[in-house]
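**Student:** Predicted model, plus sequence, below.
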Amino acid sequence: MTTESPSDYNDLETLPTAQLLAGMNQLDQTVPLAVQQALPQLEQLVEATVARLQAGGRLFYIGAGTSGRLGVVDASECPPTFGVPAGLVVGIIAGGDTAIRQAVEGAEDDAEQAWLDLQEHNISEKDVLVGIAASGRTPYVIGGLQAARAAGLATGCIVCNAGSAVAAAAEFPVEVVTGPEFVTGSTRLKAGTAQKLVLNMLTTATFVRLGRVKGNKMVDMQLSNEKLVARGERMLMDELGVSEAEAAALLRQHGSVRAALAARA
């Protein structure tokens, strides 16, 4: 596994802060290029996800440690960003919600638990399951994908090593080969960054395709704080050519940017 290969940097403890930061930054610049190589694979996963969600399915993530946390983060950001129901994108981490803040030792080694965790959400063949595992060998993720695929779900994955067991278990694997880390084996670094980029692209492209963005604006975003209300007002001002006061009144009246735009169409 290249993610476990020795770092190209050594004697880190002897380096001044400026050199530590420069080295990490230099490596980080390779991540988008690695993601670029995987875009054809990601396109297939997006198309499969769009089709399942259009047919009434949901998107699930499973992962352990950093990978699991990234899935939970992406899932939690979809409702406020795109105005979708909270249960449409679901992130599940090995060890349960406790593992979001504190490592649950051994949770990732249970190949049977992911499918049990998914059953709590009444998962079905209409849904999509994406396994996230930098190493590509996490038993929790492999077992979950194998069971899901056997049950007829669309399955994808995001891994950072080539030719992994996780990729073999998924119908639509996305392999972003990020190489050795700055600190040997610390996949929360480059691999974690790559996974976050791919997750951003997966859900953003999916919900653009599903009509949750108009032009380049989040017209379905939840107006849950003053910043977002102000953003919504600016959208209406730009789109409709109205004053700030008129935009505020429209937003109060209709409750969302999309509804306000539709009312003035």
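**Tutor:** Looks like it came in fine. Please read all numbers here as calculations on a predicted model, not as lab measurements.
**Student:** from here on, contacts and neighbour counts on C-alpha atoms
**Tutor:** Will do.
**Student:** So which residues of the stretch 101-250 of the chain form strands?
**Tutor:** Using DSSP state E, counting those that start in this stretch, the strands of the stretch 101-250 of the chain run over 128-133, 154-159, 172-175.
**Student:** if you compare these, which one is most tucked away?
**Tutor:** Mean neighbour count (mean count of other Cα atoms under 10 Å) peaks for strand 128-133 among the strands of the stretch 101-250 of the chain, with a mean of 30.
**Student:** quick one, that strand and strand 154-159 angle?
**Tutor:** 20 degrees (axes from the mean of the first three to the mean of the last three Cα atoms, to 10 degrees).
**Student:** by contact count, what packs against strand 128-133?
**Tutor:** Here strand 128-133 touches strand 59-63, helix 65-82, helix 139-150, strand 154-159, going by 3 or more Cα pairs under 8 Å, 6 or more residues apart in numbering; DSSP states H and E.
**Student:** who's in contact with the longest one?
**Tutor:** Judged by Cα atoms under 8 Å, 6 or more residues apart in numbering, the contacts made with helix 65-82 from elsewhere in the structure are 61-63, 84-86, 89-94, 99-100, 103, 132-134, 188, 192, 195-196, 199-200, 203, 207, 212-213, 218-224.
**Student:** dropping in the other structure now:
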Amino acid sequence: MTSTSNPRHLRAELESLTTEAFRPELSDIDQLATLDIARLMNGEDTSVPAAVAQRLPEIAAAIDAVADRMSHGGRLIYAGAGTAGRLGVLDASECPPTFNTDPSQVVGLIAGGREAMVTSIEGAEDSKKLARDDLDALALTSADTVVGISASGRTPYAIGAVEHARRQGALTIGLACNADSALAAAADHGIEIVVGPELITGSTRLKAGTAQKLVLNMLSTITMIRLGKTYGNLMVDVRASNDKLRARSRRIVALATGAADAEIEAALAQAGGEVKTAILILLADVDAPTATTLLSTANGHLRAALRAAED
């Protein structure tokens, strides 16, 4: 009988987790003034970046491995349940508008599917088979990376995703908030951000959720930097899909080139709105077809394309 079907076994397992620990010193929190509770909560949150900092070498190693896979056509796939799954879906959904990635390049899977983003799907997190089915539906390959996300580090859906991905030869990362977790042990790269017990016992959408968000920010953002999706700290692959982003595109070209507004508008028009191409047109003094060819040869890396244009 598994821990998920044996209530006493599951209770004992949860009681052993740092993220589930009860803090008796906070047992009267509901009687405090609102401002005092806010101060307590804010103080708790300040400890999260320090916990992440302790795992930066592991995070960096995982990012380098992800970037290598993605540079050869692989995908980044997040898999989690509940808050962890929602955070993965959120991070994935931000990549197309920020880095102009195809929606299929960074994917978020949540136990229970789309409906689970807003509604609890009973039992979905307890199924390793569901994780296997979700990955099989994506036609997982050995070029891909699967990141299992679970605050407890014991969620069957996240562990099942990592185990199945590893059997397929994919790169695997296990992101948890407890030490010695089954999830981290199952993955090629285990990242355990131990933030300690929550302000509200077991509510891992708090510090644990914040820690997971910080790490996911790093995984996707620094991977995209490594893939040439930025020029310095400028989002040169931004997709101008609305008025705000079109204005941001013009500003990015201005910051990168120092060109006058009329020159920027002309370059963007030649480049079909592609920021990276417009910057290369202005800085290398080339036409749009040449800029496009240079960028293609440089695998989208603007600095490399600029160096090639100078040769």
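**Tutor:** Okay, I see it. Quick caveat, the model's predicted, so the values are computed rather than measured.
**Student:** Any idea what the TM-score is?
**Tutor:** TM-score for the superposed pair, counting by TM-score structural alignment, normalised by the length of the first structure: 0.97. Supporting figures: 265 aligned residues with a Cα RMSD of 1.1 Å.
**Student:** what's the burial count for H121 of the first structure?
**Tutor:** 11 (other Cα atoms under 10 Å).
**Student:** and if you look at E310 of the second structure?
**Tutor:** 7.
**Student:** quick one: the closest residue to it other than its chain neighbours from L306 of the second structure, how far?
**Tutor:** Leaving aside its chain neighbours, E310 of the second structure sits nearest to A284 (7.4 Å; criterion: Cα to Cα, 6 or more residues apart in numbering). Separation of A284 of the second structure from L306 of the second structure (Cα to Cα, to the nearest Å) stands at 6 Å.
**Student:** same thing with T230 of the second structure?
**Tutor:** For T230 of the second structure, the distance to L306 of the second structure equals 14 Å [Cα to Cα].
**Student:** Could you do G153 of the second structure as well?
**Tutor:** From G153 of the second structure over to L306 of the second structure the distance is 45 Å, taken as Cα to Cα.
**Student:** the helices in the second structure, which residues?
**Tutor:** Here the second structure has its helices, by DSSP state H, at 7-15, 34-45, 48-53, 56-71, 82-99, 128-137, 156-167, 182-186, 207-226, 243-257, 261-270, 275-284, 288-297, 302-310.
**Student:** Export those helices to TSV and append columns for distance to T201 of the second structure.
**Tutor:** As requested, the helices of the second structure are exported to TSV (distance: least, Cα to Cα, whole Å):
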stretch	distance to T201 of the second structure
helix 7-15	11
helix 34-45	13
helix 48-53	17
helix 56-71	27
helix 82-99	15
helix 128-137	26
helix 156-167	21
helix 182-186	21
helix 207-226	11
helix 243-257	41
helix 261-270	53
helix 275-284	47
helix 288-297	52
helix 302-310	48
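**Student:** of all the ones you listed, which lies closest to G174 of the second structure?
**Tutor:** Of all the helices of the second structure, helix 182-186 sits nearest to G174 of the second structure, with 4.5 Å by Cα to Cα.
**Student:** so that closest one matches what in the first structure?
**Tutor:** Matched against the first structure by TM-score structural alignment, helix 182-186 of the second structure falls on residues 165-169.
**Student:** And for stretch 126-138 of the second structure?
**Tutor:** The aligned range for stretch 126-138 of the second structure is 109-121, by TM-score structural alignment.
**Student:** Flag every buried residue along the matching stretch.
**Tutor:** 109-115, 117-118 (16 or more other Cα atoms under 10 Å).
**Student:** which residues touch it?
**Tutor:** 62, 92, 94, 138-144, 147-148.
**Student:** which of those has the most neighbours?
**Tutor:** Going by other Cα under 10 Å, V141 tops the contacts of stretch 109-121 of the first structure with 33 neighbours.
**Student:** rewinding a little: identify the contacts common to T230 and L306 of the second structure.
**Tutor:** By Cα under 8 Å, 6+ apart, no residue touches both T230 of the second structure and L306.
**Student:** returning to that earlier point: was I right about the residue nearest to E310 of the second structure contacting R307?
**Tutor:** No - counting by Cα atoms under 8 Å, A284 of the second structure stays clear of R307, with 9.1 Å between them.
**Student:** Mind checking which of those two has more residues around it?
**Tutor:** Neighbour totals were compared for A284 of the second structure and R307, and A284 leads with 17 against 12 (other Cα under 10 Å).
**Student:** residues in contact with that one?
**Tutor:** When contacts are counted by Cα under 8 Å, 6+ apart, A284 of the second structure touches 306, 309-310.
**Student:** I'd like to know how far it sits from T141 of the second structure.
**Tutor:** Plainly put, A284 of the second structure is 39 Å away from T141 of the second structure if you go by Cα to Cα.
**Student:** wait, what's in contact with whatever residue of the second structure lines up with T193 of the first structure?
**Tutor:** The equivalent of T193 of the first structure in the second structure is T210 (alignment by TM-score structural alignment). By Cα under 8 Å, 6+ apart, the contact set of T210 of the second structure is 45, 48.
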